[in-house]
Each structure stands twice: as C-alpha cells, then as structure tokens.
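> one predicted model, sequence on top.
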Amino acid sequence: MFSWFERRLNPYPETAPKQPPKGLFAFCWHYTRPAWPWLLVLGLCSMLIALGEVLLYQFLGNIVDWLSHADPQTFLSSEGLRLMLMSGLVLIALPIIGAIHSLTMHQVLAGNFPMIARWQMHRFLLRHSMSFFANEFAGRVATKVMQTSLSIREAVIKIIDVFVYASSFFVSMLVLVIAVDWRLVLPLVAWIVIYIVILSLFIPRLRKLSSEQADARSLMTGRITDSYTNIGTVKLFSHAGREEAYAQAGMNGFLDTVHRQMRQITLLNIWVDINNALALFAVGACGIGFWLSGSVSVGSVAVAIGLAMRINGMSQWIMWEVAALFEAIGTVYDGMSMMTRSHEVVDAEDAKPLVATRGAIRFDDIRFHYGKAGKGLIEGLALDIAAGEKIGLVGRSGAGKTTLMNLLLRFYDLEGGRITVDGQDIAKVTQDSLRQAIGVVTQDTALLHRSIRDNIAYGRPEASDAEIIDAAKRANAWDFIEGLTDLQGRNGLDAHVGERGVKLSGGQRQRVAIARVFLKDAPILILDEATSALDSEVEAAIQENLFALMQGKTVIAIAHRLSTLTEMDRLIVLDHGRIVETGTHDALVRQAGLYADLWSRQSGGFLTEDDGTAEAAQ
C-alpha cells in the first residue's frame, strides 16, 4: 500500500528545466504544478476532518442535553439512529479520512514534492555559465537548493493543509454556535478579529526576519564549506584561527537574526495568550449568564465553552504554523533571488548539434571584455586554425590565452564577431555538442568525489573497463591506480579519490585527467598546462603519448614552459588580447620580437622576472 502511494508522484519530471518566474505565487506554482491533484486531495481531507470535529462538539452538546432530560428506559430507542451515525463518524469515516490524509501527506508528498523542486532547480543551475559559479560559494548554492525546495513544500502544504483545516473549523464552529444562540458567538468573533490583528502586526516582521535569517544561514554555511573545500590552503598557511574567526562572523550574523526573530515570537505568544484567556472567560461568563436566565441549555453552554477551549489550543498551533509558514516564505524569497536568474549563455532556439568531423577553427574578428566597458581584453582578434593543425598559444599573464579557450568552449558569449568550428557558428549549435567535440586538460585539475573508474569514464560514460584501463595506461596512470585503496577498502578503479581528488597527488590527478581525455578522443584538443603538475620523468613518459593523442586532431596548447611548444606546427603570440606574432618556434626566435624576448628570459624552461615584474605566461 505504501509503495503504491509513493509511486503516485514522479519526483523527477522529464520536462526540460525552465527559468522560474519571479513572483512568490508564480515561483511556488512553477514547482507545485505536478503535485496539485494530490494537494487538492490533502486539502479536501483537511476540510472533512475539521467538519467532523465540529460535528463531534455538536454531538457533545446533544449528549449533555439528552442525559439531562432523557428517560434511560427509552433513550436508546429514541436516539439510537443518531448514536449509530455518530459512531460511524468516529469509528469509520474519520479514521478513513485521516488515513488518506496521512498517506497523501507522508507517502505521496513529503519526499516527492520537494524532490521535484530540488531536481528542477539543480538541472536549471547546472546550465548557468561559469561566471555564475565563479561569483557564488558552492556551499551557498547547494544550501539554497536544499532550503528553498523544502520551504516550498512547507509553505504550500501549510497553506493547503493547515489553513484549509483552520478556516473550515472556524466557519463551521461559528455556524454551530449561531445555531445554538447567536449571542454566544460574539466573544468568538471578537477573539477572531483581535487574533487577526495580532497576526497582521507580527507576520510582516517575522517574514522580513525569516528572509534575513535564510540569507545569513546560507552565508554561514558557505563560509564553513569554503574552509573545508580549501582545507589544504588553510593547513599550508596555518590559518585555522583565521578560519574560525571568519566562520564565527557568519555564525554571529545568523545568531543575531535568530535572537531578533525569537523576540518577536515571544511577544506574539504573549499577546495570543492574553487574547485566548479573555475569549475563554467571555464565552464562559456569557454562557453561564444565559443559562441562569434560562435562555440556553446546559448542552449549549458545554458546546460553547468546549469550542472556546479548542480554539485556545488551536490558536497556539496556528501561531506556530504561521511563524513556520513565514519562515518558509522568507526562505523561498531568499532562494528566488538565485533561482530566477537568467542563464547568461543559452542555446539558440533553433540550435542544432555540432558536426565536427575535421576540427577546423576560425576566430572571426572577435571582441570580448568580460562586460567591462572600456577595459578591452580581446578586441578584433582574427585567427584561422586548420583541421589537424597543432598550435601553441604564447604570451604574458593576462594576454588572453585562457580567455580565448573559454570563448571557444562557449563558457562566455562573444560581444562581437563569431567563432566557427568546421564552418558552423558555435553560437548556433548546442553547448553540449560543442563541448563533446573538445577535449581539455587544464593545469588545475579537480576530480569528482567518485571512483577512479567514474572519473576516467566521464570522458565517455559508455566505455568498457578494458577501454578505461587502456586510457589509463596511455596516460601512465595505471601503475598507481592498481595500488590505490580508499578508507572503505575499495581498490583500483573502484577506489574513490575524495573531494576534488584530494586523496591523489597533483601529478596523479593530472594523469587521471589526461586518461579521461584519451578516452574521450575528441577531434579538438586543448592542453592548458597539461603536464605542469608532473615531474620531469613522468612528463617525458607522457609526452610521447600526448603526441600520439594529437595525431589527426586540431590541437591548441598553452604552456608556461615554452620548450614544450617548440614542436607545434605554429605558435601564436598574444599581447593584450591581440595577435602580435605568428610562426614556428625557429622563425619567431629569428624575428627577435616578443616571443624571442620571452624565450631568451627563460631559465630552466620557465618565464622569469624582468625588472621586478613577473612575466610568466598564463
């Protein structure tokens, strides 16, 4: 039975993720739409339960009146039918409705509903540009996904379940008391009006504080996560104390919002208690007064006082639910600021998959400034790279080499000009197909916190173990992979590498990354300091395999160590985002230009300082 209900709602909708709207209702509805039929069932059950409880109070009044006047000899014969109906309500109807309510709440919605939001948010965020993630803490992004998805569930379910129940109960309660004696309803109406006024005064404050608290919680979590993510740097510089202070500042900010929120909740609690006490006293006093005058029965007084005691308890529950609701709404508002941001780099509406059979690349009068007006990085650059050509990019730090590669990968959109691969404008093809056609090995290799197999197979997920092992051998990685064992006792390809590959040395991570690109076997290859983390012996062993990998591919290589680029077909020298020289290594040395100057100032194959200024190429 449980499994049947758990399968009623698909937690992973297949529809492509879309940018959510910015209004609170529209934002929540964006993630609620798949669950609305079951939310309707939940609301209907809540309403029926509320009506059933009010009927029980009416039955209580009837019982009191019956027992006050009825003859025990004829009681069952005269009231038997109504007793049976109420028995059916108590023993059959309410338990069945309660069971359906519980199954809907806990089996259908509790897990699946927030997972729908979490799944759609995660898929949408994954498609953001590199600049989005460069400007956000990874921990902050993850926290907002988790918090916002849960808060949408809490807000929607509380509105549908709690407030449908409460409104149904209060309306039917007022109708019942009016039927008994309209004068008894006056204290209850006064209580409701005062209660609404109290909530209207405190709710906006709690909503504002909840939003501040959600943001402070995300900041606190992001700071803590940042310390753990960069634990190597923290240890290297012995800055545990500084990290404690950094995290404590975030914790203090969060704690301040908690204290301010709790002050408001305490004041709200005090005022609600006073209102409840006055309402209970007024209903009891009026009921007894009306009974003394003979205008109402004992049962009517019992119903009125019983309902007053019930709403006394309900008001506390509603107060906490309202506080929780607006805490959830505050968290949703906070999450909306991130979740509703537009993607900076998107596929064109008619984008088609890139068909890259040769790998010819053309930069056609491109312009890019990272959005900084007047601060040109690449301005009017034109470059043709023939299919199968192997070029090296050379230049000082900041010359634009890595930016050029990021533009080719379409991590950013051009501000002018275009880039084509085999004659196809990369702005008009799908991003996934573009990047599938390009293999990249960077200097700073971060591996996924998964097994060695998963990390290498990331280049081609359908690859067999034999193909993965072959790629590892070609990257000179198999020898150390065979001897790996993680803390859970997993060996070889099954061993996990830790977050960002922290359990491996820099050279080992680089060789795994190179194996991944061997396996991918893309027609275009980018080597951005691909062997910089390797020692000379391992680099020499891999260099031959890299040249084998380059065969038949278009290669763009960036290296600080210029000696590694001397075998390229052509070198492109960049300076301030412009091509200033082009040619083979020997030809450029003879020109006695910028490249010759960089080459002459190398010591041990690296660019060195000149007149106190580091001139290392990026």
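Perfect, I can see it now.
> for the rest of this, base every contact and every neighbour count on C-alpha atoms.
Fine.
> number of residues surrounding Gly371?
The tally of other residues near Gly371 (other Cα atoms under 10 Å) stands at 10.
> then this one, side by side with the first:
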Amino acid sequence: MFSWFENRVNPYPREEPTTPPKGLLPFLWHYSKPAAPWLVLMSLVAGTIAFAEVYLFQFLGDIVNWLSTADRETFLADEGWHLALMGGLVLVGLPLLTTFGSLLIHQVLLGNLPMIGRWQMHRYVLRHSMTFFANEFAGRVSQKVMQTSLAVRETVMKTLDMFVYVATYFASMIFIVAAADWRLVIPLIVWLVVYGALLWYFIPRLRKISADQADARSLMTGRVVDSYTNIGTVKLFSHAGREEQFSKEGMDGFLHTVYRQMRRVTEFQILVYLNNAIALFSVGALAIHFWLLDSISVGTIALTLGLVMRIGGMSQWIMWEVTALFENIGTVYDGMAMMARKHDLVDAEDAKALTVTRGEIVYDDISFHYGKKDGIIEHLSLTIKPGEKVGLVGRSGAGKTTMMNLLLRFFDLESGRILIDGQDVSKVTQDSLRENIGVVTQDTSLLHRSIRDNIAYSRPEATDEEVISAAKRANAWEFIQGLSDMQGRTGLEAHVGERGVKLSGGQRQRIAIARVFLKDAPILVLDEATSALDSEVEAAIQESLFGLMEGKTVIAIAHRLSTLTEMDRLVVLDKGEIVEVGTHSELASGEGIYADLWRRQSGGFLADDHTAAGEAAE
C-alpha cells in the first residue's frame, strides 16, 4: 500500500529545466505542478475533516439537550439512529479520512514534492556559466537548492492543507453557532477581526526577518564549507583561529536574525493569548446571561464554549504554523533571487551539434575584456590548421588561458568569432562543443568518487579494460593498483576524497591525463598539463602525450618551455596581442620575448625577474 502511494508522483521530471518565474505564486507553481492533482485532493480531505470535527461539537450540544429532557426508557428508541450515525463517523468515517489524508501527505507529497524542486533546481544550476560559480560559495549554492526546495514544499502544503482546514473549520463554526443563537457569533467575529489584524501586522515583519535569516544561514553555511574545502591551506598557514573568526562573523549575523525573529514571536504569542482569553470570557458571560433569561439551552452553552476553547487552542497552532509558513515564504523569496537568475550562456535557438571533420580552429578578430575597461584580448586573429600543434607562450596575464576559455565558450566574446571547421562556436550546442575538445588543466580537482568513475568521466560507457589502458598510457596504473580508502576499497574502486585530496598533485594530474586519453577528442588543449609532475614522471609520459597528440589539433600552454619545443608553431602573447610566431628554434635564436624567456629559464621553468637577476649576477 505504501509503495503504491509513493509512486503516484515522479520526483524526477524529464522535462528540460527552464528559468523559473520570479513571482511567488508562479515560482511555487513551477515546482509544484507535477503534484497538483494530489495537492488538490489533500485540500479536499482536509476541508472534509474540518467540517466533520465541527459537526461533532454540534452533536455534543445535541446530546446535552437530549440528556437534559429525555426519558431514559425511550431515549435509545428516539435518538438511537443519531447515535449510530455519529458512532459510524467517529469509528469509521474520520479514521478512514485521516488515514487517507496521512497517506497523501506522508507517502505521496512530503518526499516527492521537495525532490521535484531539488531535481529541477540542481539541473538548472548545473547549466549556469563559470562566472556564476566564480561569484558564489559552493556551500551557499547547495544550501539554497536544498532549503528552497523544502521551503516550496512547506509553503504549498501548509497553504493548501492548513488554510483550507482552518477556513472550513471557522466557516462551519460560525454557521453552527449562528444557527444555535446568532448573538453568540458577535464576540467570535470580534475575535476573528482582532486575530486577523494581529496576523496582518506580524506576518509581513516575520516574513522580512525570515528572508534575512535564510540569506544569513546560507552565508554562514558557505563560510563554514569554504573553511572545510580549503582545509589544507588553513593548516598550512596555521589559521584555524582566523577561520573561527571568519565563521563567527557569519554565525553572529545569523544569530542576530534569530533574536529579531523570537522577539516578534513572543509579542505575537502574548497578544494572541490575550485575545483568546477575552473571547472565551465574553462568550461564556453572554451564554450564561442568555441562559438566565431562558433564551438558550444548556446544549447551546456546551456547544459554544467547546468551540471557543477549541479555536483558542487552534489559534496557538495557527500562529506557529503561519509563522513557519512565512519563514518558508521568506526562504522561497531568498532562494528565488538565485534560482530565477537567467543563464549567462545559452545555446542559440537554432544551435546544432558541432561536427569536427578536420579540426581547424580560427580566432577571427576577437576581443574580450572580462567586463573591464582595459582589454585582455583586443582584435586578435589566429588560424590553427587541422592537425597542427601550437604552443601558446607568454607571461602571466598575457591571455593564454583566456583563449582556451573562449574556445570552450566558458565566456562569450565581446566582438569577433571563433570557428571550428567553419562552425561558429557560439552557434553550436555547448555540450557538443566540449565533447569534441579534450582538456587537461593545471589545477586538477577530482570528483569524490572512485578512480574508475574519475577516469571514465570523459566516456562513462567505457569498459574496465579501456579505463586501465588509459591509466597505463598516462603512467598512472602503477600507483592506482596500490590505492586503498577507509572503506577498504582498492585499485579502481578506491575513492579519492573531496577534490581528490587523498592523491598527490602529480597523481591527480595523471588521472586527469588518463581521462583525456580515454576521451580521445579530435581537439586537445593542454593548459600546464605536466606542471604538477616531477621531471622523471614527466619524461615517462611525454612520449604518451605526443602519442595522444597524433592526428589531433593541439593547443598547449606551458611555463615549462621545454615541453613546447616539439610544437609545430609557437605563438607568443603579450597583453592580449600576438607579438611573435615561429618554431622554437626560430624564436629562441632571436631577440624577442620568447628568446628572453628561454634565456631566463631555470630548470625548464620561467623564472621571475628576481631569479633572473640572481642568475645574471652569478
């Protein structure tokens, strides 16, 4: 039975994620519509239960009246069918309704509804640009996804379940009390007006505080996660105390919002309780007064006072539920600011898959500034022939890595275009573009998964034999065989830790190289690909790297110039412009920037001015 209800809603919709709307109701509908029929059914059940519970109070009043005047000998004969009807409602009707409502809430909705939001939000966030992630804490983004999806569920379900229940209950209560004696409705209406005014005053203020609190919570979490993510740097500089202070500032900001919230809640609770006390006293006094005048029955007093005491308790429950509701609404508003942000980089409407037949790359009069006034790259043009191996050389900030990022379309050009086999990279799908380019970067971070998963990430359908072959070609198989983790997994099954922290820099780099071997893309980009390797290991895989380059168009970036000597052509950049082009021999024998850099090398690396000055002195 449980599994049948659990499978009524698909928590992983297949539709491609789209930008959610920014209004509260459209935003809630965007993530709730797959479960809409079940949400409506939940509301209907809640309303029916509310009406049945109020009707029980009327029956209580009827029983008091019957017992006050009935003849014991004929009571069952006269009222037996009423008693049987109410007995059926109490023993069968309400338990069945409550069971069905509980199955709807706990099996159909509580698990599936937030997962729908979580799934869609996560898929949408994954498609944001590199700029988006560069400007946000990873912990903050994940916190927003998790808490916003839960807040959507709570907002929708509390609104449809609680408000339908409460509205039905109050409407039925007013009707039944008015049917007994309309004069007793007056203090109840006054109570409702005052209670509504309290809600109207406090709720917007609690919502504002809740939005501030949700943002402060995500900032606090982001700061804590940032410390854990970079724990190596924290330890290296002995800055645990500094990180404590950094986190404490975030915690203080969050705690301040909690204090503000609890002050308002205390004020709200005191006023609600006072309003309830006045209502109970007023209705009780009026009821006794009218009974003394012989204008109402004892049953009416029992009915009215029972309902007033019940709504007094309900008002406390409603207060907490409404407070929680608007906390969640505040969280939704806070999450909406991030989740409804449009993607910076999107595929063109008519984008087609990139087809690489030759591998020619053309940078056609491109300019790019990273949003700054001064140009990083200004009107640069470069053609890389099919199968040509080109090395990009230049000091830090010359624009080498920027050219790689633009080729991969991590950023959009401000002018010009980049063509691969005559196809503008901005007019093809991003997935197909990156599928055709293999990249090894200087800063290699691995996924906290197995060695197999990390190598096969470039081609998930690869067999173990293909994964092992790629590892051997990257000179990684030997150390992989000796790996083990805390769970006892070894070799390809061993997990590497967050960002690959369990491996050395050289080991992570070799895993990354193995991943690109397995991908076997027609275009290859090496951005400091061997920077984390010692000379012995670099020499061991150099031949394999040249094998990997065979038949591919290659762009290689390196500070270790010895790794570029075998390139077909070297392109020297300075301040975003091409200043020299030629082979290693041609440029090294000249008097330009490359020759100067080559002479300044120490052990194959670019030396800074201080090192160069020291060498000259020697």
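Cool, got the structure. Remember, predicted model here, so these are calculated numbers, not experimental data.
> a strand runs through Val145 of the second structure, doesn't it?
No - according to DSSP: H, G, I helix; E, B strand; the rest coil, Val145 of the second structure belongs to no strand; its state is helix.
> who touches it in this structure?
Residues in contact with Val145 of the second structure (Cα atoms under 8 Å, 6 or more residues apart in numbering) are Arg118, Met121, His122, Gly335, Met339.
> centroid-nearest residue for the second structure?
Most central in the second structure under Cα atoms, centre = their mean is Val145, positioned 2.6 Å from the mean C-alpha point.
> end to end, how far does stretch 154-163 of the first structure reach?
End-to-end span of stretch 154-163 of the first structure (Cα to Cα, to the nearest Å): 12 Å.
> try stretch 383-391 of the first structure
Its first and final residues considered, stretch 383-391 of the first structure spans 11 Å by Cα to Cα.
> Leu607 of the first structure against Arg561, yeah?
Yes - assessed by Cα atoms under 8 Å, Leu607 of the first structure is found in contact with Arg561 at 7.1 Å.
> what ranges do the strands span in the first structure?
361-368, 378-385, 390-394, 416-421, 424-425, 438-441, 524-528, 554-558, 570-575, 578-583, 602-603, 606-607, 609-610, 613-614 (DSSP state E).
> which of the ones you listed is buried the deepest?
strand 390-394 (a mean of 27; mean count of other Cα atoms under 10 Å).
> which residues does that one contact?
385, 401, 550, 553-559, 562, 565, 568-574, 595, 617.
> average distance between that strand and the second structure?
Here the mean offset of strand 390-394 of the first structure against the second structure after fitting is 0.3 Å, by mean Cα distance after the TM-score superposition for the first structure.
> again, but for stretch 315-328 of the first structure
On superposition with the second structure, the mean distance recorded for stretch 315-328 of the first structure (mean Cα distance after the TM-score superposition for the first structure) is 0.3 Å.
> so how far is that stretch from its chain's centroid?
Here stretch 315-328 of the first structure is found 25 Å from its chain centre; the criterion is Cα atoms, centre = their mean, to the nearest Å.
> if we can go back for a sec, can you redo the contacts of Val145 of the second structure as JSON lines with distance to Gly284 of the second structure?
Output for these, formatted as JSON lines (distance: Cα to Cα, whole Å):
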{"residue": "Arg118", "distance to Gly284 of the second structure": "50"}
{"residue": "Met121", "distance to Gly284 of the second structure": "53"}
{"residue": "His122", "distance to Gly284 of the second structure": "56"}
{"residue": "Gly335", "distance to Gly284 of the second structure": "47"}
{"residue": "Met339", "distance to Gly284 of the second structure": "52"}
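> ok, those in the first structure: which stay?
For the contacts of Val145 of the second structure, the contacts that are reproduced in the first structure, applying both residues aligned by TM-score structural alignment, their matches' Cα atoms under 8 Å, are Arg118, Met121, His122, Gly335.
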